[in-house]
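A.B. asks: Next input, structure requested:
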Amino acid sequence: MRIGIVGPADRAVAWEKHLRPHQSVSEVAIAKQLSGIGNIDACFLLDENPDRLPHLLEAVKAGYHTFLIAPIPTDTQQAQKVYHAAEESNVLVQFSHWPTLAPASKWMSKKISKPSFIQVNREINYTEYAESDHPFEYYWIDELAFCLRWMNGSVHHMDLKTVDLSKQHQYALHILLRFESGATANIFVNATADTSRHHRIAANNHFLLDCDVLEQKVRMGEENGGGHLFFKKQSFDASKAAELSALEFIKSIQLNRQTIYNAYHLWELNKTIDKIKKRLTRV
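C.D. replies: Presented below is the predicted three-dimensional model:
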């Protein structure tokens, strides 16, 4: 398999290191632009520009299975175009939504394939938030994408509440999502905390999982034969996420199966973002 990496040279070299060990990868080509990549079987597109979805669409129409490594795009019309183009061309697309691709998240989704309940608490140190390049919506969109992907179902109802001390700034947001299955996801993001904390809790009828995202540690609770709750602990290496996501993408191509975060997931996410933003204008 000949893999193309399109993007800045320094980032491309880092991703090349993740690909070289795989036996199925016979050659890795690097180019700054898609037009210079030549004949390839799949493309790793390193593109953080605002028009990255049109660039992705170009790769899909060229017939390249493509892994877009960039912040999650939030353009519903472009996402829909990518989804339909991928379906029509029988091309696989994967997006780098790191909360979903993280080793801890993947382990949790194997233990609980269909949660009945997800609770996300994300508190960000205010100084770090004020100095960050990310707007407030970046944080809740990340968690929304995580919940929607894991639940993998349609949202039936949503409630939300914000903390706005002025018309210009939001500092906290609470979102409650109820799915058609009856499952719920509760997301709370607070950008005014004194200490950063980030937990994701999920449960079904068999397990309760509590993930400390910053530490990448998971406590798994289950009942023993006597009805007593006991916990097992797992630790994960977040630095492996990129390497494992590359392997996941290549396996998807080899097995002709949908990628872990694909164009349909992105389209559904963007439609839900639009609904939330519309509600936010009325809150």
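
A.B. asks: okay, CA-based contacts and neighbour counts for the rest of this
C.D. replies: Will do.

A.B. asks: so which strand or helix has the closest residue to residue 176 other than its chain neighbours?
C.D. replies: Sequence neighbours aside, residue 186 is the residue nearest to residue 176 in space, at 4.6 Å (criterion: Cα to Cα, 6 or more residues apart in numbering). Take DSSP states H and E as the rule and residue 186 turns out to sit in strand 184-193.

A.B. asks: ok so, going back, got a list of what the residue nearest to residue 176 touches?
C.D. replies: Shown in contact with residue 186 (Cα atoms under 8 Å, 6 or more residues apart in numbering): 118, 119, 120, 174, 175, 176, 177.

A.B. asks: Among the residues you listed, the buried ones, what's the PyMOL command?
C.D. replies: In PyMOL, this line selects whichever of those come out buried by 16 or more other Cα atoms under 10 Å:
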select buried, resi 118+119+120+174+175+176+177
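
A.B. asks: Can you pick out the most distant pair from the contacts of residue 186?
C.D. replies: 118 and 174 (13.3 Å; Cα to Cα).

A.B. asks: Residue 68 against residue 97, yeah?
C.D. replies: No: using Cα atoms under 8 Å, residue 68 is not in contact with residue 97; the gap is 9.7 Å.

A.B. asks: ok so, going back, could you report the separation of the residue nearest to residue 176 from residue 162?
C.D. replies: Note on residue 186: its distance to residue 162, by Cα to Cα, to the nearest Å, is 14 Å.

A.B. asks: list residues touching both of the two?
C.D. replies: Common neighbours of residue 186 and residue 162 (Cα under 8 Å, 6+ apart) are residue 174.

A.B. asks: sorry, back to before: and the contacts of residue 186, which of them are in strands?
C.D. replies: Secondary structure assignment by DSSP state E places 118, 119, 120, 174, 175, 176, 177 of the contacts of residue 186 in strands.

A.B. asks: Could you export these to JSON lines, including columns for distance to residue 233?
C.D. replies: As requested, the ones in strands among the contacts of residue 186 are arranged in JSON lines below (distance: Cα to Cα, whole Å):
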{"residue": "118", "distance to residue 233": "19"}
{"residue": "119", "distance to residue 233": "19"}
{"residue": "120", "distance to residue 233": "19"}
{"residue": "174", "distance to residue 233": "29"}
{"residue": "175", "distance to residue 233": "29"}
{"residue": "176", "distance to residue 233": "28"}
{"residue": "177", "distance to residue 233": "28"}
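
A.B. asks: and for comparison, fold this next one:
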Amino acid sequence: MFMSQNLKIGILGPVSRAVVWEKYLRPHPTVSEVVIASDIPALAGVQACILLDEGPDRLATALNLVKLGYHLFIVGRLPMQVAEAEKIFYTAEESGIAVQYSNWAVFSEGTRWMRSQLPRFDLYQSVRELEGMPLESGIEPFMGYILEDVALAQNWSGSNVNRVLANMAVSDAGEPVSIQCYLRFENSSAASVFFIANSRRNLHNRYASGRAGSVFTDVQARKAFYRTSDGGLRADTEYTFDEPEPAHYAVTQFLKTIQLKRDSDFSGYHGLQLARTIRIIREALRR
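C.D. replies: Below you'll find the model as predicted:
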């Protein structure tokens, strides 16, 4: 809809956070102006918006922004409710509006390197442990800790989920302690996502393997390792990534999505796919 090479970008959210995101935008020559706004009317005249909102109504705000014709980058927790994600996706599709969600697992430098070495996996596994995390009652808050890895697995597989197995360990007080999900995709690849809240250490590792080889990332240490197997010969490659967080790359992707009329690495469609998968996981946990 808006294809000017000089984009006027709005940032809607708390000023303290907006100032940080303004710094990510300023280096881009295609950004002519950045407007920090506290409400939607203050966005008048911008072509795209970065929404910084962790409130319960943030996806309703996102839908309103899409209806107003703003290309949108939604920064915050990924969508878990199908109805909200559907409205955003279909409204954007009908209007030719670009929507991007902030899946930091997909946008991170380590993951991008893993995927460049192994474009398609047969098996994927993520293991995340947190030390001394206060336990919360209920499934919903707990599932927030697996969202990015479930979304990454589905995004990387390039396929839809056709089977889900999910289990959760619960304390005597009824508080979730750990969760494990097994996802089987239509292209026969599979993924396992595990999270535990009361570990004795902090750990976040990702593993993937396929015919071409195997890749491993230690998210906290910011190190990745690739081993390829070809005709019995093995070659090992180690990679260290310095990017502290992937916001710079995500902003670049958002701007290219607008200008080149292409899908983002994690678009409104991917958000809808994730919400549908989370619904299946939620149903499996309640059986």
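
A.B. asks: picking that back up, more crowded one of residue 68 and residue 97 of the first structure?
C.D. replies: residue 68 (25 against 22; other Cα atoms under 10 Å).

A.B. asks: in a strand, that's where the more buried one is, yeah?
C.D. replies: Yes: counting by DSSP: H, G, I helix; E, B strand; the rest coil, residue 68 of the first structure is part of a strand.

A.B. asks: Could I get the contacting residues of it?
C.D. replies: Contacts for residue 68 of the first structure (Cα under 8 Å, 6+ apart) come out as 44, 45, 46, 47, 56, 93, 94, 95, 96.

A.B. asks: show me the contacts for the residue most central in space within the second structure.
C.D. replies: The residue lying closest to the centre of the second structure (Cα atoms, centre = their mean) is residue 103, at 1.7 Å. By Cα under 8 Å, 6+ apart, the contact list for residue 103 of the second structure reads 78, 148, 151, 152, 266.

A.B. asks: Which parts of the stretch 51-200 of the second structure are helices?
C.D. replies: Ranges of helices in the stretch 51-200 of the second structure, per DSSP state H, counting those that start in this stretch, are 58-67, 82-95, 104-107, 109-117, 139-143, 147-157.

A.B. asks: Measure the mean distance from the fourth one to the first structure post-superposition.
C.D. replies: When you say that, I think you mean helix 109-117 of the second structure. Taking mean Cα distance after the TM-score superposition for the first structure, the mean distance separating helix 109-117 of the second structure from the aligned residues in the first structure is 1.7 Å.

A.B. asks: Check which residues of that helix are buried.
C.D. replies: Under 16+ other Cα under 10 Å, the buried positions of helix 109-117 of the second structure are 109, 110, 111, 113, 114, 115, 117.

A.B. asks: What is the corresponding segment of the first structure for it?
C.D. replies: Aligning helix 109-117 of the second structure against the first structure (TM-score structural alignment) gives residues 103-111.

A.B. asks: could you say what helices and strands whatever helix or strand comes next after the strand holding residue 186 of the first structure packs with?
C.D. replies: Once the chain leaves strand 184-193 of the first structure, the next helix or strand it forms, by DSSP H and E, is strand 197-203. The contact analysis (3 or more Cα pairs under 8 Å, 6 or more residues apart in numbering; DSSP states H and E) places strand 197-203 of the first structure against strand 117-125, strand 208-212.

A.B. asks: quick one: terminal-to-terminal distance for stretch 63-75 of the second structure?
C.D. replies: End-to-end for stretch 63-75 of the second structure, by Cα to Cα: 14 Å.

A.B. asks: Let me see the contact set for the counterpart of residue 75 of the second structure in the first structure.
C.D. replies: Under the alignment (TM-score structural alignment), residue 75 of the second structure maps onto residue 69 of the first structure. Going by Cα under 8 Å, 6+ apart, residue 69 of the first structure touches 44, 45, 46, 47, 48, 95, 96.

A.B. asks: one more time with 7 Å
C.D. replies: Contact partners of residue 69 of the first structure, counting by Cα atoms under 7 Å, 6 or more residues apart in numbering, are 45, 46, 47, 95, 96.

A.B. asks: now residue 180 of the first structure
C.D. replies: 154, 155, 156.

A.B. asks: Residue 34 of the first structure versus the last one, what's the distance?
C.D. replies: Yep, that's residue 156 of the first structure we're talking about. From residue 156 of the first structure to residue 34 of the first structure the distance is 40 Å (Cα to Cα).

A.B. asks: Find the pair from the contacts of residue 68 of the first structure with maximum spatial separation.
C.D. replies: Of all pairs in those, the most separated under Cα to Cα is 47 and 93 at 14.3 Å.

A.B. asks: more neighbours, the two?
C.D. replies: Higher neighbour count among residue 47 of the first structure and residue 93: residue 93, with 29 against 19, using other Cα under 10 Å.

A.B. asks: which one in the second structure is aligned with that one?
C.D. replies: In the second structure, residue 93 of the first structure lands on residue 99 (TM-score structural alignment).

A.B. asks: Aligned counterpart of residue 84 of the second structure in the first structure, please.
C.D. replies: Per TM-score structural alignment, residue 84 of the second structure is aligned with residue 78.

A.B. asks: my read: that match touches residue 53, true?
C.D. replies: Yes: between residue 78 of the first structure and residue 53 there is a contact under Cα atoms under 7 Å: 6.3 Å.

A.B. asks: So these two - more neighbours on which side?
C.D. replies: Taking other Cα under 10 Å, residue 78 of the first structure and residue 53 do not tie; residue 53 has more neighbours (22 against 18).

A.B. asks: gap between that one and residue 255 of the first structure?
C.D. replies: Counting by Cα to Cα - residue 53 of the first structure and residue 255 of the first structure are separated by 25 Å.

A.B. asks: State the number of residues packed around the residue mapped onto residue 148 of the first structure from the second structure.
C.D. replies: Under the alignment (TM-score structural alignment), residue 148 of the first structure pairs with residue 154 of the second structure. Counted with other Cα under 10 Å, residues neighbouring residue 154 of the second structure total 24.

A.B. asks: now residue 3 of the first structure
C.D. replies: 26.

A.B. asks: That one matches what in the second structure?
C.D. replies: That one, residue 3 of the first structure, aligns with residue 9 by TM-score structural alignment.
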